[in-house]
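Novice: no letters, just coordinates:
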């Protein structure tokens, strides 16, 4: 058996869709907190948007293409970790950024079972502005609470201003992550975000009107104790659905915004790199990244053109979600499939 010093420490970064995992990881990299690491990034959809957003050495950022890392201990993840343990210049640490629909406890089991790895920490990010809504949601509530229960460190993002509601919310989150060290993320992690078309939903109003006591009680379910949460929510016509749409031509940002706003009742997350028509200069085109989560739609300039213009949408399966995909295809796109 390998000694403690020979084992590679492995950190799992998890959290529900749009919690801020990639932003936090990039902030750590920029601060010099990530040394000689191998970063494995999992994403939902045919286009791995998150891996292209990691600001680290290209040869040390690996995209996992197996979908969600939610249930299996095998497949792509196990293969990549096995390769990392065999290379001559092994990384000093391994960081796994899980998809927003993954169960971090299942991923952490890999480090507990592999002789060459040592579980360093399970870090879970939570979007406080959406917490009570997600916890009470019949579709995603179980998975959301499974993620919090697995946390060894819970990073709270997008808290309301100082006041009683803030303290109550922190206490409520702590109860759902009883084994975690709770930390509040600094505002600098999300500095520079410019919201477009305002808030698609009023997050402040939602927090004010949420009654945290209405959220269901929850007993953590460990692996092997029953049907996996992700399998449950993905089954049937009303489970989570995802689709990747690739665009063959430049599109108007205002049209995309309008479609996403119109389907906000079924859309949980949207992200991608899009070749846009520049409204300020006729005939000019530019690349931008799009991120939508928690009712916030953010465009950012994309200096380096992406390999393809595409948008990944994740939401509640059904005709409404299928209708959104069809509308996006009508803009000159085509679905890439899962």
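Specialist: Received the coordinates, thanks. Since the structure is predicted, the reported quantities are computational estimates derived from the model, not experimental observations. Residues are numbered from 1 along each chain as shown.
Novice: could you use CA atoms for every contact and neighbour count after this?
Specialist: Will do.
Novice: show me where the stretch 151-300 of the chain has its strands.
Specialist: Remark: strands assigned in the stretch 151-300 of the chain by DSSP state E, counting those that start in this stretch are 153-157, 181-184, 195-199, 240-247, 267-277, 285-293, 296-301.
Novice: was I right about residue 243 contacting residue 333?
Specialist: No: taking CA atoms under 8 Å as the definition, residue 243 is not a contact partner of residue 333, at 11.9 Å.
Novice: coming back round to it: which one of the strands of the stretch 151-300 of the chain lies nearest to residue 309?
Specialist: In terms of CA to CA, the element of these nearest to residue 309 is strand 267-277, at 4.5 Å.
Novice: residues making contact with that closest one?
Specialist: Strand 267-277 has contacts (CA atoms under 8 Å, 6 or more residues apart in numbering) with 17-18, 49, 247, 249-253, 260, 283-294, 302, 306, 308-316, 321.
Novice: which PyMOL command selects the buried ones in the residues you listed?
Specialist: Buried residues among the contacts of strand 267-277 (16 or more other CA atoms under 10 Å), as a PyMOL selection:
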select buried, resi 17+18+49+247+250+251+253+260+285+287+288+289+290+291+292+293+294+306+309+310+311+312+313+314+315+316+321
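Novice: so residue 306 versus residue 180, what's the distance?
Specialist: Going from residue 306 to residue 180 by CA to CA, to the nearest Å gives 37 Å.
Novice: okay, now the one to match up with it:
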């Protein structure tokens, strides 16, 4: 790792599945600012505006504004070393934590590595769901842990709830830590990282990392061909409630443009994809530990395939 002449500020972004991390990271990429390296779990998690992409090699997207978007892949440390060894040093690093992970575990890297400086830990919380998630018997412990050491909470999707629900969401978060700073946001009113932040006052002696594999299970669905638009609703309705999140890209029968598929706890949507070369169907999901076997989920989603699509 090259010896740096100055420390690089690191911002870690956390939040439970469907909280809006993708929207926020994409916003940061689009708004420019300092030369930034954005590290995400997988490119499938980020739909970068095609007009921003200068080129990509499957591991790193080079953007026209001088920033890059890197896939963390199998080794976070290796990816971080590559970023720090870049020919032209980056001025800022933004890291998106897993939706079921503890963002503080990533933030600790910035406290240990002398070339890095922890700027802030930001956690997004969906205003329409956070109060229920905090008390949820299945995922509540994971959700609550994400707020334990963050510096600021972005309460997202506030335009989708009424005043009473917004108040309940804020109260639920403040019930965990009364001193937390909460910023209400919508898709069209997200902040930037231009304002300096005080270094986190938390020490790096936090408890050992939790074994999320004992609490959550992942799921991947890949098919050639396309979905039949008329069958998707029925298939999604048949998915078990243990499947908390499902997202990815897909083709629709008879339509040229690929679609981004999003589902959070049974609520789903399709929207045009920014990448026109997307082929077939690739969906990734996260569920609770009692999520049915992949073959069961495959069979449900296969019901939505267009006639003649490969199952």
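Specialist: Looks like it came in fine. These numbers were taken from a predicted model, which means no experiment stands behind them.
Novice: re the thing from before, now the strands of the stretch 151-300 of structure 1 as a markdown table including distance to residue 76 of structure 1?
Specialist: Output for the strands of the stretch 151-300 of structure 1, formatted as a markdown table (distance: least, CA to CA, whole Å):
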| stretch | distance to residue 76 of structure 1 |
| --- | --- |
| strand 153-157 | 26 |
| strand 181-184 | 30 |
| strand 195-199 | 36 |
| strand 240-247 | 20 |
| strand 267-277 | 23 |
| strand 285-293 | 26 |
| strand 296-301 | 31 |
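Novice: quick check: which element contains residue 95 of structure 2?
Specialist: Assessed by DSSP states H and E, residue 95 of structure 2 sits inside strand 92-96.
Novice: comparing that strand with structure 1, how large is the average distance?
Specialist: Comparison of strand 92-96 of structure 2 with structure 1 after fitting gives an average deviation of 0.7 Å (mean CA distance after the TM-score superposition for structure 1).
Novice: report all helices and strands that that strand contacts.
Specialist: For strand 92-96 of structure 2, the contact count by 3 or more CA pairs under 8 Å, 6 or more residues apart in numbering; DSSP states H and E identifies strand 8-15, strand 36-40 as packing neighbours.
Novice: looking at the ones you listed, which is closest to residue 167 of structure 2?
Specialist: Residue 167 of structure 2 lies closest to strand 8-15 among these, at 19.1 Å (CA to CA).
Novice: give me the mean deviation of the closest one from structure 1.
Specialist: With mean CA distance after the TM-score superposition for structure 1, strand 8-15 of structure 2 departs from structure 1 by a mean of 0.7 Å once superposed.
Novice: so which residues of the stretch 201-338 of structure 1 form helices?
Specialist: 203-209, 229-234, 253-262, 319-330 (DSSP state H, counting those that start in this stretch).
Novice: in a markdown table: those, plus distance to residue 172 of structure 1.
Specialist: Formatted as a markdown table, the helices of the stretch 201-338 of structure 1 follow (distance: least, CA to CA, whole Å):
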| stretch | distance to residue 172 of structure 1 |
| --- | --- |
| helix 203-209 | 13 |
| helix 229-234 | 22 |
| helix 253-262 | 30 |
| helix 319-330 | 32 |
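Novice: how many neighbouring residues does residue 206 of structure 2 have?
Specialist: 11 (other CA atoms under 10 Å).
Novice: repeat for residue 180 of structure 1
Specialist: What residue 180 of structure 1 shows, counting by other CA under 10 Å, is a neighbour count of 20.
Novice: perfect, that will be all.
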